[in-house]
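Asker: Show me how the following folds:
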Amino acid sequence: MNLNFYTFAKNVVKIVLLPFYRAKAIGIENIPKEGGVLICSNHINNLDPPIVGIASKRDIHFMAKEELFQIPILKGILPKVHAFPVKRGLSDREALRKGLAVLKEEQVLGLFPEGTRSKDGLLGEGLAGAGFFALRSKAAVLPCAIIGPYKMFRPVKIVFGKPIDFERIREEKVSADDATKAIMTEIQTLINNHK
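Answerer: Down below sits the predicted model:
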């Protein structure tokens, strides 16, 4: 049921969004075809999750703010498109466990490390959660940049970078904060190179 609904929802999103926002995916060949993958992207618009979702050939399990699951229509749809809630501003152990389980099951976890949308479009500081997942799993860590603006009939680029060499970073026993900084640096590089 979920797989069919995810595919159905993805097709609906394409039909609804693509005529208005000329989404262009770059680097989709960088997404590993199998194994756990952690996709970390900047966050500039509420449409970021569906835009990244339709750009990826693999299903993505997104962490979404808990408040969205209180909205009547969304609380029924979000779990069917593999989204799961996270309490913002807190160390949400259940969300951390769920995210690690997704990666352990060799699926794709999508995160917006900033934790909230950027007000000015610039990349903000990342939270430690992204580094936590990168260090605690064996997943490929993939930076992603969304380059807008989201304006009618204007292109939006979704750029998937090459996986970051996290084996080396894991061996250095760095903190989750430092691991997140390494991810954010790669996202910023993608933004700079594809503006």
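
Asker: contacts, neighbours, all on C-alpha from now
Answerer: Will do.

Asker: roughly how far out does the host helix or strand of Phe5 sit from the chain middle?
Answerer: Assigned by DSSP states H and E, Phe5 belongs to helix 2-17. Counting by Cα atoms, centre = their mean, to the nearest Å, helix 2-17 is centred 17 Å from the centre of its parent chain.

Asker: Residues contacting it, please?
Answerer: Residues outside helix 2-17 that contact it (Cα atoms under 8 Å, 6 or more residues apart in numbering): 50, 53-54, 59, 80-82.

Asker: Following the chain onward from the lengthiest strand in the chain, which element is next?
Answerer: In the chain, with assignment by DSSP state E, the single longest strand is strand 140-147. As assigned by DSSP H and E, the chain's next helix or strand after strand 140-147 is strand 155-160.

Asker: immediately after that next one, which helix or strand?
Answerer: Note on strand 155-160: by DSSP H and E, the next helix or strand toward the C-terminus is helix 166-171.

Asker: which residues sit against the helix or strand that comes right after that following helix?
Answerer: Next helix or strand after helix 166-171 toward the C-terminus (DSSP H and E): helix 176-194. The contact list for helix 176-194, computed with Cα under 8 Å, 6+ apart, reads 40-42, 113, 123, 125-132, 134-135, 143-147, 159, 161, 164, 169.

Asker: of these, buried ones?
Answerer: When the contacts of helix 176-194 are checked for burial by 16 or more other Cα atoms under 10 Å, the buried set is 40-42, 113, 123, 126-132, 134-135, 143-147, 159, 161, 164, 169.

Asker: Here is the second sequence; please produce its structure so I can put it next to the first one:
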Amino acid sequence: MNLYQFAKGFVYGILKPVYRFEIIGLEHFPKEGGILICANHIDNLDPPVVGITAPRPVHFMAKGELFNVPVLKKLLPGLNAFPVKRGMSDRDALRMAIKLLKEGNVVGLFPEGTRNKTGELGKAFSGAGFFALRGDADVVPCAIIGPYKPFRRLKVIYGKPIDIKPYRERKASSEEVTEIIMGNIAELLKKHK
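Answerer: Model prediction:
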């Protein structure tokens, strides 16, 4: 058992009784190939929640400063995290995400970039569309419906994969693809609230 599997089981064991997850749509999740999970962002716990409910290991970008902390520097790579410099275009992080997707891995992303505590979808950055187009991967939309309150049900919904190939072929813009992704997340939120 590697560190990721151990951490996934450990965190699931802690969070499941507290937040009583209802996980919907796992049957939609492709068993192989590069997948970009795009989810709404309502709480700091969203990344671990996506990580422990997704059926395949998920890679996430983590702020670069965390990799300067001695203990985290060793732990984070084993938890499938890779550094990103916030507030600027970080070419290394972009390359790493695209490489992971092209190699058939799962990458998790929160297109809004920051938490939106209202539960409503905020404005998304075009990075989701960029990775979907360049990473040669399909997109699995994910809706997290809270609130994160102890002993209240927390829903994590995985939608049907969005086939990005037609958009890639007609050279759609990152902005257009991001809008399509966010539209899919919005539909999941509306259907399951």
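
Asker: Just flag the most distant two among the contacts of helix 2-17 of structure 1.
Answerer: The span of the contacts of helix 2-17 of structure 1, defined through Cα to Cα, is set by Ile54 and Lys80 at 15.3 Å.

Asker: what about the two, which has more around it?
Answerer: Neighbour count, other Cα atoms under 10 Å: between Ile54 of structure 1 and Lys80, Ile54 has more, with 22 against 17.

Asker: mind checking how far that one is from Phe8 of structure 1?
Answerer: Noted for Ile54 of structure 1: a distance of 11 Å to Phe8 of structure 1, by Cα to Cα, to the nearest Å.

Asker: picking that back up, how about the contacts of helix 2-17 of structure 1 in CSV, adding distance to Val16 of structure 1?
Answerer: Shown next, in CSV, are the contacts of helix 2-17 of structure 1 (distance: Cα to Cα, whole Å):
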residue, distance to Val16 of structure 1
Pro50, 11
Gly53, 14
Ile54, 12
Asp59, 19
Lys80, 19
Val81, 17
His82, 20
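
Asker: Pro32 of structure 1 in helix, strand or coil?
Answerer: coil (DSSP: H, G, I helix; E, B strand; the rest coil).

Asker: where does Val18 of structure 2 land in three-state SS?
Answerer: Assignment for Val18 of structure 2 (three-state DSSP): helix.

Asker: count of neighbours near the alignment partner in structure 1 of it?
Answerer: With the correspondence set by TM-score structural alignment, Val18 of structure 2 lines up against Phe20 in structure 1. Around Phe20 of structure 1 sit 14 other residues, with neighbours defined as other Cα under 10 Å.

Asker: And for Leu3 of structure 1?
Answerer: 12.

Asker: With Pro79 of structure 1 as the reference, measure out to it.
Answerer: Using Cα to Cα, Leu3 of structure 1 is found at 11 Å from Pro79 of structure 1.

Asker: In three-state terms, label Ile42 of structure 2 for me.
Answerer: Secondary structure assignment for Ile42 of structure 2 (three-state DSSP): coil.

Asker: What residue in structure 1 is paired with it?
Answerer: Per TM-score structural alignment, Ile42 of structure 2 is aligned with Ile44.

Asker: wait, its match sits on Glu114?
Answerer: No - taking contacts as Cα atoms under 8 Å, Ile44 of structure 1 lies outside contact range of Glu114: 10.0 Å.

Asker: Relative to structure 1, what is the average displacement of whichever helix or strand Phe82 of structure 2 is part of?
Answerer: Taking DSSP H and E as the criterion, Phe82 of structure 2 maps to strand 81-84. On superposition with structure 1, the mean distance recorded for strand 81-84 of structure 2 (mean Cα distance after the TM-score superposition for structure 1) is 1.2 Å.

Asker: Pull the residues that contact that strand.
Answerer: With contacts defined as Cα under 8 Å, 6+ apart, strand 81-84 of structure 2 is touched by 59-64, 66-67, 76, 90, 92-93, 96.

Asker: Could you find the counterpart of Pro141 of structure 2 in structure 1?
Answerer: Using TM-score structural alignment, Pro141 of structure 2 sits opposite Pro143 in structure 1.

Asker: OK, contacts around that match?
Answerer: So Pro143 of structure 1 contacts 39-41, 160-164, 183-184, 186-187, 190 (Cα under 8 Å, 6+ apart).

Asker: about what we covered before: with respect to Gln107 of structure 1, which of the contacts of helix 2-17 of structure 1 is nearest?
Answerer: Asp59 (7.8 Å).

Asker: list the contacts for the aligned partner of that closest one in structure 2?
Answerer: Counting by TM-score structural alignment, Asp59 of structure 1 lines up with Pro57 in structure 2. Taking Cα under 8 Å, 6+ apart, we find Pro57 of structure 2 in contact with 4, 51, 80, 105-106.

Asker: Apart from its neighbours in sequence, what residue is nearest the residue most central in space within structure 2?
Answerer: Centroid check for structure 2 by Cα atoms, centre = their mean gives Gly108 as the closest residue, at 2.5 Å. Distances taken as Cα to Cα, 6 or more residues apart in numbering place Ile37 nearest to Gly108 of structure 2, at 4.7 Å, with adjacent residues excluded.
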